[in-house]
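*Asks:* Please work out how this folds:
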Amino acid sequence: MPVLDHFRLDNKVALVTGASAGIGASIAQALAEAGATVACHGNSRPAEATAASIGGNAAAFQADLSSTEGAQQLFDEVTAKFGHIDILINNAGTIIRHEAVDYPFEDWQRVIQINLNSVFQLSQLVGRALIERKAPGKIVNIASLLSFQGGIRVPAYAASKGAVAQLTKALANEWAPRGIQVNAIAPGYIATDNTLPLRNDETRNRQILERIPTGRWGDPEDIAATAVFLSSPAANYITGTVLNVDGGWLAR
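*Replies:* Below is the predicted model of the structure:
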């Protein structure tokens, strides 16, 4: 097989959570360009625009992953339309900032539910279905630099993303013999709507760029290309890995 064919995703169905904008939308577009049929999930923001921009068989779905029932609803709706899921990209996430001494427990629970619990729930649902079908599959979780660092004023986010990294390894260990690879991407500072306030802060922007060896903010496409790789046959011998896409931030 020609080497570039190992990166094709033809005849695969991919579910991308949090695909309404930013990294998630870029991943959905890239998977479609590689040949996959993409289910685009939106939570508070619908993902119809992403699905429309992709065209073809792409479709939008909406489910509240802050609810314990949201993952099951999303899985049921996607499989009802497409029959099965071959690739799961757990991208949906949220961040709520407070001083740790004042952190409201309801905010803690919301962050943990969206960033960690729903990741496990969807992974379990997709993994179980793949095993029942005796089919190979790929799960890619979006971790964070705060899977490794503590951050400031984000204890729930740091805890959830640290747990995502460990969950990735745990699932990889169990499911590798079943032909299911589970990996994660830890993005660095990426130029999205969520980071616009940081980029507009002249002092903070300068401090961030001085720390990044490549000297630039990442683009959503940097994460999307990595997601295509980890979702493809080219990554069949990679599992349990948290791949830093951070311009060298953690190496500094």
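*Asks:* all contacts plus neighbour counts: C-alpha atoms, from now on.
*Replies:* Fine.
*Asks:* Relative to residue 160, how far out is the closest residue to residue 90 other than its chain neighbours?
*Replies:* Distances taken as C-alpha to C-alpha, 6 or more residues apart in numbering put residue 141 closest to residue 90, at 4.7 Å, once the chain neighbours are dropped. Spatial separation of residue 141 from residue 160 under the definition C-alpha to C-alpha, to the nearest Å is 12 Å.
*Asks:* Between these two, tell me which one has more neighbours.
*Replies:* Taking neighbours as other C-alpha atoms under 10 Å, residue 141 and residue 160 compare with residue 141 leading, 28 against 25.
*Asks:* if I pick the more buried one, what's in contact with it?
*Replies:* Residue 141 makes contact with 89-91, 119, 164, 168, 182-185 under the criterion C-alpha atoms under 8 Å, 6 or more residues apart in numbering.
*Asks:* need the next SSE after the strand or helix carrying the residue nearest to residue 90, C-terminal direction.
*Replies:* In this structure, residue 141 sits in strand 137-142 according to DSSP states H and E. Along the chain past strand 137-142, the next helix or strand (assigned with DSSP H and E) turns out to be helix 155-175.
*Asks:* residues in contact with that next one?
*Replies:* The contact list for helix 155-175 (C-alpha under 8 Å, 6+ apart) reads 94-96, 100, 108, 111-112, 115-116, 119-120, 127, 141-144, 146-151, 180-184, 239-242.
*Asks:* Can you point out the buried residues in it?
*Replies:* With burial defined by 16 or more other C-alpha atoms under 10 Å, the residues of helix 155-175 counted as buried are 155-169, 171-172, 175.
*Asks:* now the helices: where do they sit in the protein?
*Replies:* Per DSSP state H, the chain carries helices over the ranges 22-33, 48-54, 70-82, 105-112, 118-133, 155-175, 196-200, 202-211, 220-231.
*Asks:* now the longest strand anywhere in the chain, how far from the chain's geometric center?
*Replies:* The longest strand of the chain (DSSP state E) is strand 180-187. What separates the centre of strand 180-187 from the centre of its chain is 8 Å, taken as C-alpha atoms, centre = their mean, to the nearest Å.
*Asks:* Second input sequence below; structure requested for side-by-side comparison:
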Amino acid sequence: MGDKPLALITGAAQGIGYACAEALAEDGYGVILADINEDGVMAAGKALGAVASYACDLGDTAQIIAMFDVIAKDHGVVAALVNNAGVAMPGDFLTYDLADFERVIDINLRGVFTATQLAGRAMVEHGIEGAIVNMSSVNAQLAIPAIPAYCASKGGVMQLTKVAALALAKYNIRVNAVGPGSIDTEMMAGVNANPDAFKTAMSRTPLGRAGSAREVGDVVAFLCSKKASYVTGETIYVDGGRLGLNYTC
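*Replies:* The predicted structure follows:
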């Protein structure tokens, strides 16, 4: 099972999840990757020298439970969990499909709760003073009408992070969240391809540029490290100053 502490990163086949895994591997964790994209997560695991890679739909509770069972059996208990898997599924508010709403909540919020609960139980049982980091968003606080389920789910993640942090504090298990702003990933591809949309997004970002996935990954790695040993229940926004604005453009 190795001497390295284990870190499980969901949604790790690409983008922010991959960057989180990369940063944690550099910090000495044995990384375990999970993603619904089987080919992608296997390729990512090979590139990073991961301990293991799993195809898992983080919107399916049974699959999450099964994955944790296999990890515990084959590798041991994770000391860090990064709940990064997520989807947006945009649509008009008045005609937004309920099935789409439920799918977003299943992955972005219920999946986060399930994985956090399972990881927390195992950490407590084995006396591991671990760290859990949830991926929230500036949209936990800033609403966009075209992504109602996403905004609702990320607001839920922000509050769930606080709840879990309080519940697990007595075991010295820390739970925090990271809230990205405009990050240059596949999710922002549509904005990047539209000069007017990109200009508008950057006008709302005081640093004047999109962030990189690794800039988010480095904050996640910090929160999983002993350098953040007195930080719990917080959401750190990696947004180029976006939340500090008092106007919209």
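*Asks:* Alignment lookup: the residue nearest to residue 90 of structure 1 to structure 2.
*Replies:* Residue mapping for residue 141 of structure 1 onto structure 2 gives residue 134, with TM-score structural alignment as the criterion.
*Asks:* Distance check, the aligned partner of residue 66 of structure 1 in structure 2 against residue 110 of structure 2.
*Replies:* Structural correspondence for residue 66 of structure 1 with respect to structure 2 (TM-score structural alignment): residue 59. Distance of residue 59 of structure 2 to residue 110 of structure 2, computed by C-alpha to C-alpha: 7 Å.
*Asks:* what does residue 5 of structure 2 give?
*Replies:* Residue 5 of structure 2 sits 26 Å away from residue 110 of structure 2, taking C-alpha to C-alpha as the criterion.
*Asks:* cool, and residue 72 of structure 2?
*Replies:* Following C-alpha to C-alpha, the distance that separates residue 72 of structure 2 from residue 110 of structure 2 is 21 Å.
*Asks:* Show me which of these two is the more surrounded one.
*Replies:* Looking at residue 72 of structure 2 and residue 110 with other C-alpha under 10 Å, you find the greater number of neighbours at residue 110, namely 21 against 14.
*Asks:* Tell me which residues touch the residue nearest the centre of structure 2, please.
*Replies:* Nearest to the centroid of the C-alpha atoms of structure 2, with distances taken as C-alpha atoms, centre = their mean, sits residue 84, at 2.1 Å. Residue 84 of structure 2 sits next to 9-12, 16-17, 134-135 when contact means C-alpha under 8 Å, 6+ apart.
*Asks:* Residue 123 of structure 2 too?
*Replies:* Under the criterion of C-alpha under 8 Å, 6+ apart, the contact list for residue 123 of structure 2 reads 77-79, 129-130, 173.
*Asks:* Now render the residues you listed as a markdown table, adding neighbour count.
*Replies:* What follows is the contacts of residue 123 of structure 2, written out as a markdown table (neighbours: other C-alpha atoms under 10 Å):
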| residue | neighbour count |
| --- | --- |
| 77 | 23 |
| 78 | 25 |
| 79 | 23 |
| 129 | 17 |
| 130 | 26 |
| 173 | 24 |
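*Asks:* So which of the helices of structure 1 is nearest residue 42 of structure 1?
*Replies:* Shortest separation from residue 42 of structure 1 across those is recorded for helix 48-54, at 8.2 Å, computed as C-alpha to C-alpha.
*Asks:* re earlier: buried members of the contacts of residue 141 of structure 1 into ChimeraX, please.
*Replies:* Selecting in ChimeraX just the buried members of the contacts of residue 141 of structure 1, where the criterion is 16+ other C-alpha under 10 Å, is done with this command:
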select :89,90,91,119,164,168,182,183,184,185
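*Asks:* from the contacts of residue 141 of structure 1, which is closest to residue 132 of structure 1?
*Replies:* The shortest separation between residue 132 of structure 1 and any of these is 17.2 Å, and it belongs to residue 182 (by C-alpha to C-alpha).
*Asks:* Show me what the closest one aligns to in structure 2.
*Replies:* Counting by TM-score structural alignment, the partner of residue 182 of structure 1 is residue 175.
*Asks:* Check the offset of stretch 227-243 of structure 2 from the chain's centre.
*Replies:* A distance of 13 Å separates the centroid of the chain from that of stretch 227-243 of structure 2, by C-alpha atoms, centre = their mean.
*Asks:* cool, and stretch 243-252 of structure 1?
*Replies:* Taking C-alpha atoms, centre = their mean, one finds stretch 243-252 of structure 1 lying 17 Å from the centre of the chain it belongs to.
*Asks:* how far does it stretch from start to finish?
*Replies:* End-to-end span of stretch 243-252 of structure 1 (C-alpha to C-alpha): 16 Å.
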